[in-house]
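Colleague: Pasting the sequence and the predicted coordinates here, then a few questions.
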Amino acid sequence: MTTADNVLALDAAAQDLLFREARTANTFSDEPVTDEQLRAIYDLVKYAPTAFNQQPLRIVLVRSAEARERLVTHMMDGNKEKTGSAPLVAILAADHEFHEELPKLLPHFPQAKDLFFSERPVREQTGTFNASLQVGYFILGVRAAGLAAGPMTGYDAAGINKEFFADGDHTVLAVVNIGKPGENAWFPRSPRLEYDEVVTTV
């Protein structure tokens, strides 16, 4: 039994599924990713922590061939092929008008919408940060479904924003390829920094 097994609530299999053996896939099988799987994933992801329960993450599932072509046009060359062939692609964005939902999300504190988020620069800053927290949970949710996630930031952000979020109220944070891994899906595992290289105690 490892030290992690002694102190973590997750069993070793769950630790492997979500962390140790989880990888960013670069190729995918033809097995489809269903709406039922995405709903189950979101039912986990929605519990990510966000300030004032603001939940600014918005998810666009790119399923049609026409939408996939529009998206691939804005990907960097190294990401075009895998984005074009993944069973499902999700565009993850921050909604900078998230405050409109706050009366429903904070029924005990409805004035938060106007007290804290009446100014657009404040909403953009906090919305981007909190939606980014949700992006991390989204990747874990995909892994929890036994799928591989390939999150990418190699794209023309202005182009994607114009193409998919013409209202100007959303900003793309990541594009994520989703599916079962295909052949030669993995690059060699890169090193990670160890605990003592990252953590200090004061």
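Modeller: Structure's in. What do you need? Numbering: from 1, shown residues only.
Colleague: From now on I want contacts and neighbour counts done on CA atoms only, so please keep to that.
Modeller: Noted.
Colleague: ok, which stretches of this structure are strands?
Modeller: 57-62, 88-95, 148-152, 170-179 (DSSP state E).
Colleague: The second one vs strand 170-179, what angle?
Modeller: Orientation check (axes from the mean of the first three to the mean of the last three CA atoms, to 10 degrees): strand 88-95 against strand 170-179 gives 160 degrees.
Colleague: Mind giving me the packing neighbours of strand 88-95?
Modeller: With contacts defined as 3 or more CA pairs under 8 Å, 6 or more residues apart in numbering; DSSP states H and E, strand 88-95 has these neighbours: strand 57-62, helix 120-144, strand 170-179.
Colleague: so what's N26 closest to, chain neighbours aside?
Modeller: A185 (4.9 Å; CA to CA, 6 or more residues apart in numbering).
Colleague: Quick check, the one you found in contact with A25.
Modeller: Yes: at 5.1 Å, A185 and A25 qualify as touching, with contact defined as CA atoms under 8 Å.
Colleague: quick one: which of those two has more around it?
Modeller: Neighbours were counted for A185 and for A25 using other CA atoms under 10 Å; A25 has more, 24 against 16.
Colleague: Let me see the contact set for that one.
Modeller: With contacts defined as CA atoms under 8 Å, 6 or more residues apart in numbering, A25 is in contact with A148, A149, G150, P181, A185, W186.
Colleague: In addition, the following structure is provided for comparison:
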Amino acid sequence: MAWDNVRAARAKGAVLDAHAIDIILGSARSHYAWTARPIDPALLQAIYDATAAGPTSMNSCPARFVFVQSSEGKAKLGAAVKPANFAKMADAPVTAIIAYDREFWRLLPELFPHDERRAIFADNPALAEETAFRNSTLQGAYFMIAARAYGLDVGAMSGFSNAVVDDAFFAGTSVRSNFLCNLGYADETALFAKLPRLPFAAACSVR
């Protein structure tokens, strides 16, 4: 039955303990410097599988991931990033390009088989773009949390030229870049004090 897996998971524990939440969000940091320790390739598969399980609108799954780790790939990506971000990207064992497919809707018969929704997006490219961008951003957040859950450190980056990345990695396709995320095992000596967050009262309301 559809709920069996959920019930089985909850039977093992209804909530994450405080330590687990601390690892993925509470004390987790964005990192900018990296050790030379490599990433086990199997981790990338595990992180993607966890990411793909997260919810998206109409199960559209528009995110596409390119794991850049070769010297050739890093050189192409380096041409797109701002100088202040170059070392952060170049020194990371892997830099993920979190991208989105503007024609994600072509796969809806497979991903959302109980209702035909392709025409909604095929006839409205602006809606397809908006939906793909929003949901790939969600998937990018799932990706970062999954990476932390599997023991990696992450550092998301937006200081780059999307146009250069798209030309280098996605030319001739319907895929476009959203943001970058460096992955690896951080050099924690480069950390600075964690910046403040808005308290509940400043950011939230209950109505």
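Modeller: Looks like it came in fine. Predicted model, so just to flag it, every value in this text is computed and none were measured.
Colleague: sorry, back to before: which PyMOL command selects the buried ones in the contacts of A25 of structure 1?
Modeller: Those of these that count as buried under 16 or more other CA atoms under 10 Å are selected in PyMOL with:
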select buried, resi 148+149+150+181+185
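Colleague: ok so, going back, how about the residue nearest to N26 of structure 1, what's its partner in structure 2?
Modeller: Residue pairing (TM-score structural alignment): A185 of structure 1 is matched to A190 of structure 2.
Colleague: Tally up the residues packed near the counterpart of A33 of structure 2 in structure 1, please.
Modeller: The equivalent of A33 of structure 2 in structure 1 is T27 (alignment by TM-score structural alignment). For T27 of structure 1, the neighbour count with other CA under 10 Å is 24.
Colleague: Centroid-nearest residue for structure 2?
Modeller: G140 (2.1 Å; CA atoms, centre = their mean).
Colleague: That one maps to what in structure 1?
Modeller: With TM-score structural alignment as the criterion, G140 of structure 2 matches V135.
Colleague: If I follow the layout properly, its match ends up in contact with L92?
Modeller: Yes: using CA under 8 Å, V135 of structure 1 makes contact with L92 at a distance of 7.1 Å.
Colleague: Overlap in contacts, the two.
Modeller: Counting by CA under 8 Å, 6+ apart, the residues touching both V135 of structure 1 and L92 are L57, A174.
Colleague: still on that earlier bit, could you dump the strands of structure 1 into TSV with distance to T73 of structure 1 added?
Modeller: Listed next are the strands of structure 1 as TSV, based on distance: least, CA to CA, whole Å:
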stretch	distance to T73 of structure 1
strand 57-62	13
strand 88-95	14
strand 148-152	14
strand 170-179	13
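Colleague: Relative to I178 of structure 1, how far out is the residue nearest to N26 of structure 1?
Modeller: The gap separating A185 of structure 1 from I178 of structure 1 is 12 Å, by CA to CA, to the nearest Å.
Colleague: again with G168 of structure 1
Modeller: G168 of structure 1 is 26 Å from I178 of structure 1, by CA to CA.
Colleague: the more surrounded of these two?
Modeller: Neighbour comparison, G168 of structure 1 and I178: the larger count goes to I178, with 27 against 12 (by other CA under 10 Å).
Colleague: what's the nearest residue to that one if we skip its chain neighbours?
Modeller: A149 (4.8 Å).
Colleague: Show me what the one you found lines up with in structure 2.
Modeller: Residue pairing (TM-score structural alignment): A149 of structure 1 is matched to V154 of structure 2.
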